[in-house]
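predicted coordinates and the sequence they were generated for:
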Amino acid sequence: MPTLVLLRHGRSTANTSGVLAGWSPGVDLDEHGRAQADAVAERLRPVPLAAIVASPLDRCRQTVAPVLAGRDVAPVTDERFGECRYGDWTGRKLTDLVKEPLWKVVQQHPSAAVFPGPEGEGLAATQARAVAAVREWNAKVEQSHGKDAIWLACSHGDVIKAILADAYGMHLDLFQRIVVDPCSVSVVRYSETRPFVVRVNDVGGDLTGLLPPPKQAGDTGSADESDAVVGGGAGTA
């Protein structure tokens, strides 16, 4: 099955002002965030991307714009990769939210956290719709480009952490142990029996190692692609 590159959007004006942006309109990348987006686009340049899917929020669409440059790939937005709907917490200062009783639930028992207000969403619901989107896109990409295809989803910190927790087989209550910085790259290679988490929060590494290895003459492919390498293997060159 395909390999998924999870790209968090670059630093936004909300990140630097300490505000929980959520689905607030008009939240753009700041100058540093735009530079981050340009830099990650260069890192991704050698990697063929069969599909580029983004959250519909401006900060994600602005992040993938330089990634799309020079590629014959049409950008697609998918609301299931959109930010968690924080309800009445949206637009509030993080320094104020820390004082809310729900803050401790989000930190210690996030699977039970449901954000207040008529538009509030639970983190478990966020994970469910994001993981469903990954599975659907995996099937689409494999059908159209083959099992060795690589595709990219640009999303948000909590959403990416939730997807990674699922890939690790980790309960959502442990997902706060994962760090996903602005414009970081995390990579999951899916197989029939399990996902392999290849990278997490990579903010500067060479990404050419994501390319599938060339087929060797006489290679019978005796090991199933779902198998983990006993002993850990040699890694990527």
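Done, it's in. Residues are numbered from 1 along each chain as shown.

contacts, neighbours, all on C-alpha from now
Noted.

show me which strand runs longest in this protein.
strand 195-202 (DSSP state E).

what sits up against that one?
Applying CA atoms under 8 Å, 6 or more residues apart in numbering, the external contacts of strand 195-202 come out as 164, 167-168, 179-181, 184-190.

apply 7 Å and report the result again.
Identification of contacts with strand 195-202 by CA atoms under 7 Å, 6 or more residues apart in numbering yields 167-168, 179-181, 184-190.

restricted to strands, list these.
Taking DSSP E as the definition of strands, those contribute 185-190.

who wins for most neighbours among those residues?
For the ones in strands among the contacts of strand 195-202, the largest neighbour count, defined by other CA atoms under 10 Å, is 26 neighbours, found at Val185.

that one touches Gly10, doesn't it?
No - using CA atoms under 7 Å, Val185 is not in contact with Gly10, being 10.9 Å away.

check the contacts of strand 195-202 and tell me the two furthest apart.
Maximum pairwise distance among the contacts of strand 195-202 (CA to CA): 22.6 Å, between Asp181 and Tyr190.

which parts of the chain are helices?
For the chain, the helices defined by DSSP state H occupy 13-17, 31-44, 58-68, 94-97, 101-108, 123-145, 157-168.

check it against this one:
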Amino acid sequence: MTVILLRHGVSTSNTAGTLAGRSPGVELTERGIEQAAAVAERLATLPIEHIATSPLLRCQRTVAPLADKLGIEPTPDERLIEVDYGTWTGRPIKELVSEPLWKTVQAHASGAVFPNGEGLAAVSHRAINAIRDIDKNLRDNADGRDVLWVGCAHGDIIKAILADALGLHLDAFQRIAVEPASVSVVRYGPHGPQVWKFNDTGTDLSALAASPKTAHATPGGEVPTTAATDNGNATDRDSA
């Protein structure tokens, strides 16, 4: 099975420089709406069979144009929801960077627990389990086909999933950049996950429509594309 991990587009919290977390009503900006439309154009030609999404509004808005083009009803999954940042939710990033916990989040994520919120280790566990469970359910009903599907979530959620797929300790997940509206692609095969792309914001994805045998050979020879515009800096931390 192959999952396209899609981060939501630029949100009002991104541009305001606040940590959105699970705050209700966080919308996409005009730029985010444009990104969602562009993502739909990029992905609509692929044989996508399922869309799972965080239930938060900014993710639902991001997948809506794609879902309309594909004629697929997105399935909300609470396990893909943003981190519960507790009392950090809604606070300006410029204030949070001076908190002692901020350094822990950057350098020792597995030990970070947000005040009155979640720990990143628990977040990683639920996000990875969500992807693997959805993947297994699709595989069990695929009659041997390689099912392509989309999981739309948030920056820290996707980084945790990618860290697991890359065999990285969670403490290294801040080294992974995941920009708004970027796609990352992971194929879960019999010998474990294989990361085909990450933080991709514009390259051709047509190889994902190839047959399983061909597709497995082709992307393996590609160098994953990354963008230099997102270094995990606080300015782009929604965290997503």
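Yep, that arrived. Quantities reported herein were computed from a predicted structural model and do not represent experimental measurements.

tell me the centre residue of structure 2?
In structure 2, the residue lying closest to the centroid (CA atoms, centre = their mean) is Ile158, at 3.4 Å.

that residue maps to what in structure 1?
Counting by TM-score structural alignment, Ile158 of structure 2 lines up with Ile160 in structure 1.

can you tell me how far that match sits from Gly117 of structure 1?
The gap separating Ile160 of structure 1 from Gly117 of structure 1 is 24 Å, by CA to CA, to the nearest Å.

what of Asp72 of structure 1?
42 Å.

show me what contacts the residue lying closest to the match of Ile158 of structure 2 once chain neighbours are set aside?
Nearest residue to Ile160 of structure 1 in three dimensions, chain neighbours excluded: Leu6, at 6.8 Å (CA to CA, 6 or more residues apart in numbering). The neighbours of Leu6 of structure 1, taking CA under 7 Å, 6+ apart as the test, are 152-154, 160, 185-187.

any chance of those residues in CSV, plus distance to Gly33 of structure 1?
Shown next, in CSV, are the contacts of Leu6 of structure 1 (distance: CA to CA, whole Å):
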residue, distance to Gly33 of structure 1
Leu152, 18
Ala153, 17
Cys154, 14
Ile160, 18
Val185, 14
Ser186, 18
Val187, 21
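
now, among the residues you listed, which is nearest to Ser144 of structure 1?
Using CA to CA, the shortest approach to Ser144 of structure 1 within the contacts of Leu6 of structure 1 belongs to Leu152, at 15.0 Å.

need the contact list for the closest one.
Taking CA under 7 Å, 6+ apart, one finds 4-6, 49, 51-53 in contact with Leu152 of structure 1.

now Thr77 of structure 1
By CA under 7 Å, 6+ apart, the residues touching Thr77 of structure 1 are 53-56.

and it, how far is that from Arg34 of structure 1?
Computed as CA to CA, the Thr77 of structure 1 to Arg34 of structure 1 distance reads 19 Å.

swap in His109 of structure 1?
34 Å.

out of the two, which sits in the busier spot?
Shown here are His109 of structure 1 and Arg34; by other CA under 10 Å, Arg34 has more neighbours (21 against 16).

ok, the nearest residue in space to the more buried one that is not next to it in sequence - how many residues close by?
Spatial nearest neighbour of Arg34 of structure 1, excluding adjacent residues (CA to CA, 6+ apart): Gly10 at 6.7 Å. Residues lying near Gly10 of structure 1 (other CA under 10 Å) number 30.
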